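Asker: got a predicted model here, sequence first, then my questions.
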Amino acid sequence: MTDLATKPGADGAPDSSSGAEAATTPLPGDVTAQPPVQWAPAEPAPKKKHLWLWIGVPVALIVAGVVTASLVLIAPGTAVAGVPVGMQTAGAATDAINQRLAQTTLVLGDGGPQVTGADLGATVDAQAIADTAFADRPMWNVTQWFGEPLDAVITLDEEKATAALRDALPSAYTDPTAATVAFNGTSFAVTPAVAGSGIDLDALSGELHDAFASGAPSTTVALRESTVEPVADSAAAQKAADTANAMLANVGFYVGDERTVPIDPATAASWLTISAGANGAFTVTADPAKIQPTVDALAAAVNRAPVNGAVVTDAEGTVLETTTPGSDGRTLGDVSGVASDFAKQLGQGNAAYQLPVQVTPATMATSARMVEVNLTEQMLSMKENGAVIDSWPISSGIAESPTTVGHFTVQSHHDVQTMTSSSATDDYWNYDVPNVQWIMYYYGGEALHGVYWHNDFGNPRSHGCVGMPNYRAKQIYDWLPDGGDVWIHN
């Protein structure tokens, strides 16, 4: 019987380091050759398993990513109007909001043309809304998940929206007529503005807002009509007309306060153009070329020689009366820039142009006048600048009622009066004389006047007045004004 081979290392088995060869050598005397016995190689010792490393590292990375994402993303379920922005950054949400608004389509009436938010120039402050959504509803705040949608205020570009709607539905628009200002032959008058009609942009903006908020890509809307006012309205036109008409009332070329060369309103109106700008404001412009012919003719109307005059004064030189009006001479200066300067001035609403002139002052002759009465000689003298120019006899007051002597001035002139006096004790002072002419009071009741009831001039005959023939009284009445000097002496 053959011995069984024993696994190296088993109990009672030979050591593998010394018995391996014996185990493979045939025994002596064994007639039947047996195949050698080979031992299986020894299995390596099992390694320790580290499965937690292979699972833990990815999980940690995932957790870190989620935490990081929760710090930059908007909470799930968040929507701005109809645009879902949950799990997006504020920048991505901004793009999504803008893109959705631009693509939102309005059908203008059943089966009508279509316009998009982009066509209408629609905008929202998407950046601010997205920033608010992230600030109020960050992903890490689970209490804000799936909250109510945030609203978005839509603004239309009025000019772009109107152009798009006109192209899409021209029949919905009637153009307004602007107010105008024109000269009617006597003044500037206004042709009133006429309003037009169009699509109500405020209402359409609301429709776009509702469509955007609903999330529907396309919505049919009912159009509302609105009044389209002209840019240049009647009130602005009337204000411009009033300004122009005020200029027509005083337009001209002036020397000081004198309107030396008035301009006919029709001529002035032909210089002016009143028009409205793009902003509806009216402006007045003047054409220098149309003004120039009038400027060329100014010299004939402006230039003049001085005219000398004369004045009456008292002894101290105070002017009492102008007997001959004088006027200064003048010569027109350089007018090369007058037309363009006046055109600018008219555009500013000022129609009084001050001309450049050189003035030659008039000479005024002075006449210092005085009436002198010599009671001793019973003579009256007219004196001018100290020289006697005429004289005649008078009748002054008698001894019982002498004429007062002294220096006086004429207080008043009266062409005719009834002179009366009464006394209960002295008949001398009882008188009533009608139709006394050319009276000049100089001191209380004493006067220079005409006498028709006697011809005894050269002798005292009055109650104190200085009497003379009527024609002589008229002579000094017209010659010596109020304030003139009267000198009465013995």
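Answerer: Yes, it's here.

Asker: contacts and neighbour counts: CA atoms only from here.
Answerer: Will do.

Asker: what about residue 413, which helix or strand?
Answerer: Taking DSSP states H and E as the criterion, residue 413 maps to strand 412-421.

Asker: so how far is that strand off the chain centroid?
Answerer: 66 Å (CA atoms, centre = their mean, to the nearest Å).

Asker: what's the local residue count around residue 143?
Answerer: Residue neighbour count, defined by other CA atoms under 10 Å, stands at 11 for residue 143.

Asker: what's the strand holding residue 413 in contact with?
Answerer: Counting contacts by CA atoms under 8 Å, 6 or more residues apart in numbering, the residues outside strand 412-421 that touch it are 429-442, 477, 482.

Asker: residues of it that come out buried?
Answerer: Going by neighbour count (16 or more other CA atoms under 10 Å), the buried part of strand 412-421 is residue 413.

Asker: give me the buried positions along the helix or strand following it.
Answerer: Once the chain leaves strand 412-421, the next helix or strand it forms, by DSSP H and E, is strand 431-443. Of the residues in strand 431-443, those with enough neighbours to count as buried (16+ other CA under 10 Å) are 436, 437, 438, 439, 440, 441, 442, 443.

Asker: now the residue nearest to the second one when sequence neighbours are not counted: how far from residue 395?
Answerer: Computed as CA to CA, 6 or more residues apart in numbering, the closest residue to residue 437 that is not its neighbour in sequence is residue 416, at 4.3 Å. Separation of residue 416 from residue 395 (CA to CA, to the nearest Å): 19 Å.

Asker: got it, and residue 128?
Answerer: To residue 395, residue 128 is 112 Å away according to CA to CA.

Asker: okay, one more to line up with it:
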Amino acid sequence: MTDLVTRPDADTAPVEASDSQSTAPLDGGGETPPLAWAPAEPAPRKRRLGLWIGIPAAIAAVALVASSLVLIAPGTTVAGVPVGGMTPGAAADALQQRLAETTVVLAGADGEPEVTGAELGASLDAKALADRAFGEHPMWNVTSWFSDPNSASVSIDAVAATAALSAAAPELFTEPTDATIAFDAATASFVATPAVPGTGVDVESVRLALQKALADGQTRVEIDATPVEVPALHTTATADESIAKLNGMLDAAGFYVGAERTVPVDRAVAASWLSVEPIDDGTFEITADAAAIQPVVDELAPLVNRGAEDGKVITDSSGDVLREIAPGISGRELGDTSSVASDFAAQLADGNAAFALPVTEVAPVITTLARRIDVNLSEQRAYLYENNQVVQSWYISSGAEGFSSSTGNFRIRAKLESQNMGNRDLTKAPYYFTPDVPWVMYYNGDEALHGAYWHNNFGNVMSHGCINMPVDAAAYVFEWAPMGTEVSVHY
């Protein structure tokens, strides 16, 4: 057996000794054997159980706080769909998925067929709704938990919905007939064939049913499958609007120079340039064929070009116009027509059938005739001047002694084809009476140039102050000299 040794302190404990160690009594007698101490026990380790439990708890708490910053509050619903505890992205997916799976039952149709929101092309702005739900009801804000449901506006693809509904319940659908437009040669006008409505399921009622089901948290909803009238895409009213536009174009069709329709275009010809096609938005598109327009453009020049018509005016010596004999009309020459056909085609497509032609104006030549009358009392002769050249002259008879004609520079201020002169009562001034004096042209008070049929003594003084002229000479001057013509009377 092994021997025990102890440490010399109160805390000693027996230990085993090895066989190489000897024992001896402790009271002497011989050598004292050396003491053998047991090795010291290691100090006990401190217990850290609380620390190891606390770290995971702290991590979990941090994770919970972090997640609360990105999640929607518990109890939140959007359009009837619970989205509490979800991220906005997951909530958006849930909303769209619920709408896609919601089933509409066509109650009353054969077999009461069903269509889903996905088949109807139903949609909603799921992302905006989810983002709004998170913004108003985040998880970290406990006061926003268990919020009231939010409503959502559901949209529906009318084309997809009609296709899905008609496939599910074909007996409820009849195709509408669109209005059409054509040119009627008998009336030379565009006319419409009226639209005929069809029947089908009211797509709006389906949309409202889906929206209500979503708000109520339902995944299945019934609607009354009684067919309703379905208007044609291209209605009679829309066709009539286009016809009014087209026929207005035919009324105005032509090539214009200013406000003048210089080259009108026959209604049937203009109609042959046009195509009228229905398009997907329910309206009619008007196009024009530039190649069909080009032959008419090629024939425009002789119809448009014209020479200028010269004008002629009568003026006084200062150049002021007294009378226009011929006004003068500008000529014109057709300009570059290389793009006229294509430009006109584009213009017709916009509804404008009045094409303004490119032309160059050719100005007329205006001849000016500066006219005046010169009465020479010394010569007893009247001269007509035109542009300072004598064009006619006649002997006249001016005022006799006591009735001398006034001298000076005057203008014709009144003209009468015939007038009685003097006084029928010869006992009163001016003591003469001459009826029906022809071609009277007053220039100075009661002094006038006029014809004298009662004598043939021209070249000698004879009158009471007027300038007597041969009747045919007075008629000529009456026409030749407009109002305002200058009259010079001198010796």
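Answerer: Good, I have the coordinates. Here the structure is a predicted model, which is why all the values come from computation and not from measurement.

Asker: more neighbours: residue 128 and residue 395 of the first structure, which one.
Answerer: In terms of neighbours (other CA under 10 Å), residue 395 is the more surrounded of residue 128 of the first structure and residue 395; the figures are 27 against 12.

Asker: and the contacts of strand 412-421 of the first structure, which two are furthest apart?
Answerer: 430 and 482 (29.7 Å; CA to CA).

Asker: for the closest residue to residue 327 of the first structure other than its chain neighbours, give me its contacts.
Answerer: Of all residues beyond its chain neighbours, the one nearest residue 327 of the first structure is residue 307 (4.9 Å), with distances taken as CA to CA, 6+ apart. Going by CA under 8 Å, 6+ apart, residue 307 of the first structure touches 326, 327, 328, 329, 362, 363.

Asker: span of stretch 224-234 of the second structure from start to end?
Answerer: Criterion CA to CA; first-to-last residue distance in stretch 224-234 of the second structure is 27 Å.

Asker: so how far is it from its chain's centroid?
Answerer: Relative to the centre of its chain, stretch 224-234 of the second structure is centred 33 Å away, using CA atoms, centre = their mean.

Asker: can you list the residues that contact that stretch?
Answerer: By CA under 8 Å, 6+ apart, the list of residues contacting stretch 224-234 of the second structure reads 106-109, 172-173, 176-180, 195-202, 278, 281-283.

Asker: helix or strand: which one has residue 58 of the second structure?
Answerer: According to DSSP H and E, residue 58 of the second structure maps onto helix 49-68.

Asker: so what does that helix touch, helix or strand wise?
Answerer: The contact analysis (3 or more CA pairs under 8 Å, 6 or more residues apart in numbering; DSSP states H and E) places helix 49-68 of the second structure against no helix or strand.

Asker: distance between the helix or strand just after it and the chain's centre?
Answerer: Beyond helix 49-68 of the second structure in the direction of the C-terminus, DSSP H and E gives the next helix or strand as strand 77-78. Relative to its chain's centre, strand 77-78 of the second structure lies at 43 Å (CA atoms, centre = their mean).

Asker: give me the range in the first structure that whichever helix or strand comes after strand 77-78 of the second structure lines up against.
Answerer: Proceeding N to C from strand 77-78 of the second structure, the next assigned helix or strand is strand 81-82, under DSSP H and E. Under TM-score structural alignment, the match for strand 81-82 of the second structure in the first structure covers residues 83-84.

Asker: and the matching stretch against the second structure, how far off on average?
Answerer: Compared with the second structure after the fit, stretch 83-84 of the first structure shows a mean deviation of 2.8 Å (mean CA distance after the TM-score superposition for the first structure).

Asker: contacts for that stretch?
Answerer: Among residues not part of stretch 83-84 of the first structure, those counted as contacts by CA under 8 Å, 6+ apart are 77, 78, 96, 97, 100, 213, 215.

Asker: distance of residue 463 of the second structure relative to residue 396 of the second structure?
Answerer: 10 Å.

Asker: wait, I meant residue 403 of the second structure
Answerer: On the measure of CA to CA, residue 403 of the second structure and residue 396 of the second structure end up 15 Å apart.

Asker: neighbour count winner among the two?
Answerer: Neighbours per residue (other CA under 10 Å) separate residue 403 of the second structure from residue 396, with residue 396 holding more: 30 against 14.

Asker: what's the counterpart of that one in the first structure?
Answerer: In the first structure, the residue paired with residue 396 of the second structure according to TM-score structural alignment is residue 394.

Asker: helix, strand, or coil at residue 295 of the second structure?
Answerer: Assigned with DSSP: H, G, I helix; E, B strand; the rest coil, residue 295 of the second structure falls in the helix class.

Asker: what of residue 127 of the first structure?
Answerer: Residue 127 of the first structure falls in the helix class when you classify it by three-state DSSP.

Asker: I'd say it and residue 89 touch.
Answerer: No: proximity of residue 127 of the first structure to residue 89 does not meet the contact threshold set by CA atoms under 8 Å, at 11.1 Å.

Asker: out of those two, which sits in the busier spot?
Answerer: Neighbours were counted for residue 127 of the first structure and for residue 89 using other CA under 10 Å; residue 89 has more, 21 against 17.

Asker: what's the following helix or strand after the strand or helix carrying residue 235 of the first structure?
Answerer: Under the criterion of DSSP H and E, residue 235 of the first structure resides in helix 234-250. Sequence-wise, the next helix or strand beyond helix 234-250 of the first structure is strand 252-255, with elements assigned using DSSP H and E.

Asker: show me what that next one is packed up against.
Answerer: Packing partners of strand 252-255 of the first structure (3+ CA pairs under 8 Å, 6+ apart): strand 258-262, strand 352-354.

Asker: now these as JSON lines including distance to residue 209 of the first structure and mean neighbour count?
Answerer: Below are these laid out as JSON lines (distance: least, CA to CA, whole Å; neighbours: other CA atoms under 10 Å):
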{"stretch": "strand 258-262", "distance to residue 209 of the first structure": "64", "mean neighbour count": "15"}
{"stretch": "strand 352-354", "distance to residue 209 of the first structure": "58", "mean neighbour count": "19"}
